[in-house]
Structures are given as structure tokens and as C-alpha cells.
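Undergrad: what follows is a protein structure lacking sequence information:
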């Protein structure tokens, strides 16, 4: 006998109604479209060592830092100085400069600023940043110590503030020089003088190098060693486009760390990178007679002759290199055309001196030390190496990039024909740079890339008092009275034409004195995906991605 009571319909009716409503809602529900963030993916070949403007870093890291920080003024793609943090400036005598600071610039949000979360940038922040760059150990201090009143005292640790750098109020900064100088703006546009907040430096202390905070178009998000650096859009960036829209257009940047250039190219071809530099050793895979091969013509190209010079340098503390005839002999022994045409696949031109083609492009200059083995042998005899006296084995320090190694191996083979044995020591670039700066490396590969076409940027490598321990870049410990005199005369000359002649005279003098084995100037070719627009392209390799568009 069934003893269960019949279920009353009115008890289950609400459940049926709920199920019907859910069914209808699910049937008519339209999933919201996913908003695709516009993230641009680039590749770098090594891990960044620091993001602190005071520290010594490589060109790729500076490339990232340009997106995070701002300077008082900046250089555009046409190599012209433009307003940045300073919206305008004035000087009556080229000795006292007054800068008027924007009133709408904020630092990236961060806990370092306490409950407020951020703070408006003022002239006092600029004063702090410039003085911080001058303090002992700052790699760019030499750019101001020779011209700014009181800057040298800060660099020597005698005081914390230069008498020639002071904020008048929150929007006005004065920089007073020791004597009139017309190229101050070009110096202030260099990455040594990015503006940083004192609050963040005090908050993070030594970790500030891994937690950069600036006012740039992009904010530091995170760094995964061996993987990538992640940046996100600064929603409060001060710069706007011509229509009043706040920049940047992209939502973020990712710099993937791909130590193998072939892997980077493969990642680009697979669509995982939006831009990639074509490394010279792989140029023949992509280019033919300087143009894209048919199978690659769907990609865009951004190319230019770089504002750089590559070389093997001598450390003059090693007495063997204190011999001009030997240095000249080594230069004549090397065929730069073999390097540029065979090894670098025409993505370089033989060096024409210290100054690259982009500096004084109106002046015709020929490649230096064209290959002449007989002359090299004659110079070796004049150097005292006549067959009986042998040159001891030289240790050449290089980075671990494939291009560098191939060039070094060619030079190793060529110099062996002269009876000179070369031992190669290969490290990552960061280690190489540290060894070069400390003076440990006596014969080494290096390149120099200008942040603007000011010849002074290149010539600082030969000023006797601009040593690394003083914040300078005279890595080779070069010391020559005439070179110093020409340098000082050119820096102090306000007439552009007279200054030009002095810089060119110094360039010729240094070519003859051969402080380097002169190698080449690079041609930079970058492939872009077809949906990338407004990509920054300039000889300084500075990309801020203000107006870059990714439109898939």
C-alpha cells in the first residue's frame, strides 16, 4: 500500500517558474565581447641590470627606461630638441638658464606616496633628480660637473646640492653654469637626467633599481628575470595628441628576453612579436640587395643608419698599447669591408672615425685605415717588433652576441698572419661593461651610441679627467694634452661653425692617434607586423611609443 501523500502542484510551481526564467535568461544572454588590450611585444637580448638612471646600463635597458621616465627636454625623431617636463625655457647669456615646469605632470601611482597614492611633479623634484645624478657613483655626472656651478663639489661628496641648480618655486628651475655654454639642452635630454621622486628612492632604497617610478607614458608593472619586462599604460600621462586625446594609444609594452637573435626572428615570424631587429648575421635570410625577399614583403620595415660606432678599444694602462705604431698597425691589418659585407651582410658601413655619419652629415668623410697588410708590417717594425721581438698574446674581451664573436674570430685569424695571437674571453654584456669600467679589461669590444648628434657625446670617451671612477666614460684611460685642449676649446665655443671645425679637428687627431681599432657604423633594420603604425624610428634608437598604434 502506497502511503506517500500526493505532491501538491502549487508547492512546486515556484520552482518551475524559476527554472523557466533561468532558461529564458540563458537563452537570450549575449556574452559581452572581450576587449582586446593593445599590448606591443618587443625583444631584448639580455636581462636588464637596473632601471635607476644613476646606474650603468646597456642601450636596450635605456630603451625601456625612456618609456618610464621623462627628462626636462627631449629629442624627437628629427633630432630636434622639444619641450618635455619643461614646457619652455629661456636664457639671455647662455650662462643662466631658466626652465618653466609643466603644472600637470604626476608621478606613477605607488605606495611610496602614502595615502595620496601619487604626487604632482614640481621644480623641486627636478632639482633633487639632477643633484642625485651628480652624487658619487652617478654614471652621467660628468655631463654636468664640467659646466654647472657647484656640480663638481656634489660629485666629490663635499655637499648634497649644487649651487647652480635650484628651484625658485614649484614651477621654475634655474641652472647656472660656470661659463656660457650653448649645448646644455642636448645634455639634459640624455637618460642620465631622468626625473625621479625622492619619496620612491627613500621608500625602496636599493630596490629602486628594480622598482622604477617616473612620469613617462608607461608604468613599470613587473620584471621576470630571463622572461620579460612588463609595462602598462600610464592613464594620467601628461602628453596629448593634436585632437586633445591623452597619450599613449597602446595599453602596454612587453619586452621579451630572447638571448638568441634567431629565436627572436622566429618569434616575430610566428606572430608572437610585433617588431624585431634584423641581426646582421641573419640578414641574408630576410633581405636581398637591401630589400625584403618576396616571402617577407607583407611586413613593414623601419630602417636608418645608427648614430653609433663599433670598435675594439685599448686600455692605455697596459704599456703594450702605449705605442702608436702598434695601434696603427693593428688598424691597417683589419679589412673592415670583409666585416661589413661578409660578416654583417651589408648592415653596416666601415667606420669613418669617432663621429658617425649622422654627426655633421654635410661633411664628406672617408673610411679610416683601409686594409693594407704591407703597411701594417712596416708599422710593426717601427713599433719595435721586427721578428725577433714578439708581441705577447693579447686577451680580447667580448660580449656573447653572435655578431661580436664572428667579428672577433675574423680579427683573431687575421692578426695571426702578423704573428699576433689573440685569446678571446666571452661574457655577457653586463659583465663586460663592468670589467671595462673597472679597468680590468685591457683590450675589449665596445660600441658607442649617441643620444643626439652632438659630437661631444662621442668625444667624452677621450677626456683625460672623465674617468669611470669620476662618473665618466673614458674607459680606455686615454690621456693626451692636445686632445684635452681641443675638447675644451670645442665645448667652450658658442659659434656653431667654429665649434664644428674644432670637433672635426679633434676627430682627425684621434683617428691618427688610433685609440681604437675602428670597425663600423651599423645600419638598423627592424621588421614590423603589418598592423603596427606610427612606430618610432630614429638614429638614436629611442622609442617612447607615444602614438604607436597596434590595429589588428
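TA: Received the coordinates, thanks. All values reported here derive from a predicted model rather than from experimental measurement.
Undergrad: all contacts plus neighbour counts: C-alpha atoms, from now on.
TA: Will do.
Undergrad: which residues touch the closest residue in space to residue 177 that isn't next to it in sequence?
TA: Nearest non-adjacent residue to residue 177, counting by CA to CA, 6 or more residues apart in numbering: residue 148, 4.3 Å away. For residue 148, the contacting residues are 162, 164-165, 175-178, by CA atoms under 8 Å, 6 or more residues apart in numbering.
Undergrad: if we use 10 Å, what do you get?
TA: 95-96, 162-165, 175-179, 181, 184 (CA atoms under 10 Å, 6 or more residues apart in numbering).
Undergrad: next: residue 189.
TA: Taking CA under 10 Å, 6+ apart, one finds 70-75, 81-84, 451-452 in contact with residue 189.
Undergrad: so which of those residues is the closest to residue 107?
TA: residue 70 (10.3 Å; CA to CA).
Undergrad: counting by contacts, list what whichever strand or helix holds residue 329 packs against.
TA: Using DSSP states H and E, residue 329 sits in helix 324-333. Contacts defined by 3 or more CA pairs under 10 Å, 6 or more residues apart in numbering; DSSP states H and E place helix 324-333 against strand 308-314, helix 373-382, helix 402-416, helix 496-513, strand 516-528.
Undergrad: which helix or strand lies directly C-terminal to it?
TA: Assigned by DSSP H and E, the successor of helix 324-333 is helix 336-337.
Undergrad: how much space between the closest residue to residue 141 other than its chain neighbours and residue 74?
TA: Distances taken as CA to CA, 6+ apart place residue 134 nearest to residue 141, at 4.6 Å, with adjacent residues excluded. Distance of residue 134 to residue 74, computed by CA to CA, to the nearest Å: 20 Å.
Undergrad: what are the ranges of the helices in the stretch 101-250 of the chain?
TA: In the stretch 101-250 of the chain, the helices defined using DSSP state H, counting those that start in this stretch lie at 123-134, 142-145, 151-155, 184-188, 198-204.
Undergrad: between these, which one is closest to residue 504.
TA: Going by CA to CA, the one of these nearest residue 504 is helix 184-188, 18.8 Å.
Undergrad: and the closest one, how far out from the chain's middle?
TA: 16 Å (CA atoms, centre = their mean, to the nearest Å).
Undergrad: quick one: contacts for residue 51?
TA: Contacts here follow CA under 10 Å, 6+ apart; on that basis residue 51 touches 57, 61-62, 64-65, 68-69, 207-213, 220.
Undergrad: so it belongs to a strand, correct?
TA: No: counting by DSSP: H, G, I helix; E, B strand; the rest coil, residue 51 falls outside a strand, being coil.
Undergrad: from residue 542, how far off is it?
TA: 16 Å.
Undergrad: swap in residue 128?
TA: On the measure of CA to CA, residue 128 and residue 542 end up 25 Å apart.
Undergrad: dropping in the other structure now:
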């Protein structure tokens, strides 16, 4: 009897074991599928930016080389007062040595540096800035409201060679000070040791940009002005290099290097420097001069979109046709960027419709004939769009492609040599084009609604103001971003990739 019971129990146990075995196999199978899916998507994401992967096994650095980061730039340092310029060396030095009140990255995000808090008034015409009381210059001196204002006075005086004076003109009294009419800037008021009030002429995105100039201090017995950044000047060789050392009074750290060297490196010199492991970072063309980097086998090469080189279609918002939002929307969704590729140069990439141009998506389209036709259905008595064009071959080819696109919705593109036409193709370089867009908006029928929007944005969170402005431009179809220029960023595989990429891309 008992053996019979044991036999039944054994069968039940075996059946349960089989069920659990099947469950276990199913769980393992699902797990493997998830891992494979993750790897596929992870590699796909990497492939959008990482175009060549190097290996640290090919690196043979000395102990001294391991402690430093060497950045190669096309144009060697020309000025020890690097906070004055806007070339690559100056931008890198300002990022590492001379911190501003706020730092504006090329993706239009805003980072508080010397500011602990910024509160804008409801009308956007005033900003109260509370400084970080822990911030210190590289000699140990504290940063206070007086030293901040001194930087504004020094950089904006009549004889100053500071390259970005224009972004400060929105501050009250600044233009008269820059012209030498006044000895003070009336719109910068010192409230107490660590607080200042900035007053502005109008509510503009320039107001936040006016808080982004480098803050520095000149001291006796020092060859260079000092800053509050993670590094300080150690050596300057004209037309050759700048050497930076750690700021011992900076308590937060992004970079592990004891020293950073920024030096001019020509294409001819590059291979020799790479072979000697004297070049951790450099920018290279994607169509030439990249083989020296690949042959060394130890650099990762990323494809990066140049945030300061944007090609776009610009609407004349003062034009009777251009001020029609449905017309702008029709054109926005009618343009097939893939058709325009024939006019691109080898380094151009289709823009992802972000004004900041930093996203590396290569083929994100806004082409949608259904949306375009619905928008055009709301338009009355407009059959033709005037388009400013030059007489060169590429412009003619671009015109033909765009005209073909617009005819799909019933619009005709008419060539004209008048620059104030409804539509024109524009190339913007060296700086962000967003200031041009704001000026166009402020001179149009959008001005009143835009002012309400910008005031609200400053109130909600001034750190998002430029991102909000970017969204506003898209929502109002102020422009149609077309393409941007891509370049290769080579980074030695033995250094922290994320922090160094951020330094290079956002400086």
C-alpha cells in the first residue's frame, strides 16, 4: 500500500519538476532575448556617434603623460588673455579657468557656475543674482559682488578687445559705458557682498546670455589673470601652447588630470604627436586626415555635429506671406531634406530640427505631405512664395528640389534677387543663430505673444529659457533647420570619455 502511495508521489514530483524545468528554460530564454535586444539597441545607439573604437592596449605612455591631458587645436594660442577671444583655445580656457555666473552649453542648456540662485522679475527686466559663497579664485581669494562687477567693467570698457561685447548690450547703461560716455554701468547694482541686481533694457534671451561672460581677477606678481575654474594658468608659449594646472581651491572636480595642455597641432605634425602619445584629443575631418588616428588604434573617434554651423530656411516674418503661420507650417512639412542632399558637401548632415544642432541623428525628417496639405487648406489666395536665391549651381539645384516639393501641395516657388523675400536659405557660422531669430520675431506681429512667453519662461525656470525659446521657434515654424556640418572628435581610449567629450563639445 505504501509503495503505491510512494509511486504516485514520485510521479507527481516528476511532473512538477518537468513544469519547473520548462519555466526555468522559459525564464532563461526571455532573459537572453532581453540581453540580446539591449546589446543590439546599445550598439545601434553607439554607432550613431562612435565611428571608430580604439583600444588602450596600444597605448604606451610615460608616468608623466598619464597625469596630463593634451588637446590639439588647429590654431595655436595667440593671446595670453584668453578670456578675450572666441577661438577654440579661448573657449577651452574659459571653460577650464574663467567661470561665468552661468555657463551656456552649445545644446542651449544652462549651468549655474558662480551663481547660487537667480531670480528674474515678472517682466523679465531685472535679475537678482546670489553668488556661491564657497567660490574662490585660484589664489584663495573669495568671489564677491565687487569682483564680478569689476570683470564687467574691464571687459566692456572702450579699449577692451573682448569679442562678445554685444551680448552685454541688453544691460542698462552698458552701451553708453562701452562708448565711453559713462564711467559706470548703471544696470549692475551691488546689493551686498554676495548679491547683485542686473537691470535690462528689454525682456530678451540676451538677458541670460549677459550673465555668461568670464569672471576673472588680476593680481600683483602674476603674469596671468586668475579665475575660479578647476584649472589655473601655469605656462603660456605664444603661438605654441598653454599649460594649465589644478586649482587647489576648487573643491569640486570633473577631471582627474593634474595638468591640461592645449597646443597648436598642424595636420603635418599630428601623426608624429599621435605616435609619441602626445595627443589625447583632436578634431579631424571625416573625409580626410582621419587615417593617422585610425592607424594608431588607440583613439575613439566620434562623429559630432557643429553647433555653430547651421544651414536653414529663414522666413521673413515682416512679409505678408511670411507672417502667415499656416504658410510657414506648410513649407516646414513640405521640404524633403533627402532631396536636398544632392547639394550637401561631404561633411554635411541632415539636421534633426534642433537649433542647437548637437543631436547626432543623421536622417530625422519633418517631411509629411499630409500635415503640409492640411495646413495649406487653411491658406487663402496664396499660390506663390518668393525665394531669394543666388545664381550658383548649388543654389539652382536646391531651388529645383524645393520647388518640386512645394508643388506637391499646390505652391510655386518664385526666384528673386531681393534679399527681403518671403523665404531664403541661410548659412550661420561661429555663433548660435538664435539671436537672429529673436530679432526677427521682435520686429514681427509675433512680438506681443513672444514677450508674454519669454516673461513666463524666465519666471518658471531661467535655466530652461533657451530650450524654451528653441521650442517656441519650432512651434511657430520660424525656421526650417536643414543641415549641419559634422566633424570627427578623436579621444584617447584611456581617458574618461564622457567628461572629456562634454568639455570639447560644449566649449
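TA: On my side now, so go ahead. Quick caveat, the model's predicted, so the values are computed rather than measured.
Undergrad: send over the TM-score of the superposed chains.
TA: The TM-score (TM-score structural alignment, normalised by the length of structure 2) is 0.58; 368 aligned residues with a CA RMSD of 4.9 Å.
Undergrad: now for the helices and strands packed on helix 324-333 of structure 1, which one comes closest to residue 88 of structure 1?
TA: That would be helix 496-513 among those, by CA to CA, at 22.3 Å.
Undergrad: aligned counterpart of residue 74 of structure 2 in structure 1, please.
TA: Residue 74 of structure 2 maps onto residue 45 in structure 1, with residues paired by TM-score structural alignment.
Undergrad: now its match: how far from residue 274 of structure 1?
TA: Applying CA to CA, the value for residue 45 of structure 1 to residue 274 of structure 1 is 16 Å.
Undergrad: which one of these two has more residues nearby?
TA: Between residue 45 of structure 1 and residue 274, residue 274 has the larger neighbour count (other CA atoms under 10 Å), namely 21 against 17.
Undergrad: separation between the closest residue to residue 162 of structure 2 other than its chain neighbours and residue 151 of structure 2?
TA: What sits nearest to residue 162 of structure 2 in space, not counting adjacent residues and going by CA to CA, 6+ apart, is residue 84, at 4.3 Å. Remark: distance between residue 84 of structure 2 and residue 151 of structure 2 (CA to CA) = 11 Å.
Undergrad: where do the contact lists of those two overlap?
TA: Residues touching both residue 84 of structure 2 and residue 151 by CA under 10 Å, 6+ apart: 213-214.
Undergrad: looking at the two, which is more packed in?
TA: residue 84 (20 against 17).
Undergrad: what residues does the more buried one make contact with?
TA: With the criterion set at CA under 10 Å, 6+ apart, residue 84 of structure 2 makes contact with 90-91, 94, 155, 160-165, 213-214.
Undergrad: mind checking the SS state of the residue nearest the centre of structure 2?
TA: Of all residues in structure 2, the one closest to the mean position by CA atoms, centre = their mean is residue 106, 1.8 Å from it. Assigned by three-state DSSP, the conformation of residue 106 of structure 2 is coil.
Undergrad: report the contact partners of it.
TA: So residue 106 of structure 2 contacts 306-308, 355-358, 431-432, 502, 505-507 (CA under 10 Å, 6+ apart).
Undergrad: before we move on, what about residue 396 of structure 2?
TA: Counting by CA under 10 Å, 6+ apart, residue 396 of structure 2 makes contact with 343, 389-390, 402, 415.
Undergrad: off-centre distance for stretch 265-282 of structure 2?
TA: The answer for stretch 265-282 of structure 2 is 26 Å, by CA atoms, centre = their mean.
Undergrad: how long is that stretch from one end to the other?
TA: For stretch 265-282 of structure 2, the first-to-last residue distance is 9 Å (CA to CA).
Undergrad: what about the longest helix in structure 2?
TA: For structure 2, the helix with the greatest residue count under DSSP state H is helix 2-47.
Undergrad: quick one, what contacts residue 4 of structure 2?
TA: Residue 4 of structure 2 touches residue 10, counting by CA under 10 Å, 6+ apart.
Undergrad: tell me the spacing between it and residue 12 of structure 2.
TA: 13 Å.
Undergrad: then residue 41 of structure 2?
TA: From residue 41 of structure 2 to residue 12 of structure 2 the distance is 43 Å (CA to CA).
Undergrad: do residue 268 of structure 2 as well
TA: To residue 12 of structure 2, residue 268 of structure 2 is 79 Å away according to CA to CA.
Undergrad: out of the two, which sits in the busier spot?
TA: With neighbours defined as other CA under 10 Å, residue 268 of structure 2 and residue 12 compare such that residue 12 has more, 12 against 9.
Undergrad: so the more buried one versus residue 2 of structure 2, what's the distance?
TA: Taken as CA to CA, the span from residue 12 of structure 2 to residue 2 of structure 2 is 15 Å.
Undergrad: show me the contacts for the nearest residue to residue 518 of structure 1 once chain neighbours are set aside.
TA: Leaving aside its chain neighbours, residue 518 of structure 1 sits nearest to residue 311 (4.9 Å; criterion: CA to CA, 6+ apart). Counting by CA under 10 Å, 6+ apart, residue 311 of structure 1 makes contact with 351, 354, 444-448, 515-521.
Undergrad: please repeat the previous calculation with a cut-off of 8 Å.
TA: So residue 311 of structure 1 contacts 445-447, 516-520 (CA under 8 Å, 6+ apart).
Undergrad: can you select the buried ones from those in ChimeraX?
TA: A single ChimeraX command selects the buried members of the contacts of residue 311 of structure 1 (16 or more other CA atoms under 10 Å):
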select :445,446,516,517,518,519,520
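Undergrad: which residues touch the helix holding residue 329 of structure 1?
TA: 321, 369-373, 375-380, 382-383, 414-415, 512-518.
Undergrad: so that helix versus helix 402-416, what angle?
TA: 110 degrees (axes from the mean of the first three to the mean of the last three CA atoms, to 10 degrees).
Undergrad: state the distance from the counterpart of residue 248 of structure 2 in structure 1 to residue 41 of structure 1.
TA: If you follow residue 248 of structure 2 across to structure 1 using TM-score structural alignment, you land on residue 235. Going from residue 235 of structure 1 to residue 41 of structure 1 by CA to CA gives 19 Å.
Undergrad: one more: residue 335 of structure 1?
TA: For residue 335 of structure 1, the distance to residue 41 of structure 1 - CA to CA - is 38 Å.
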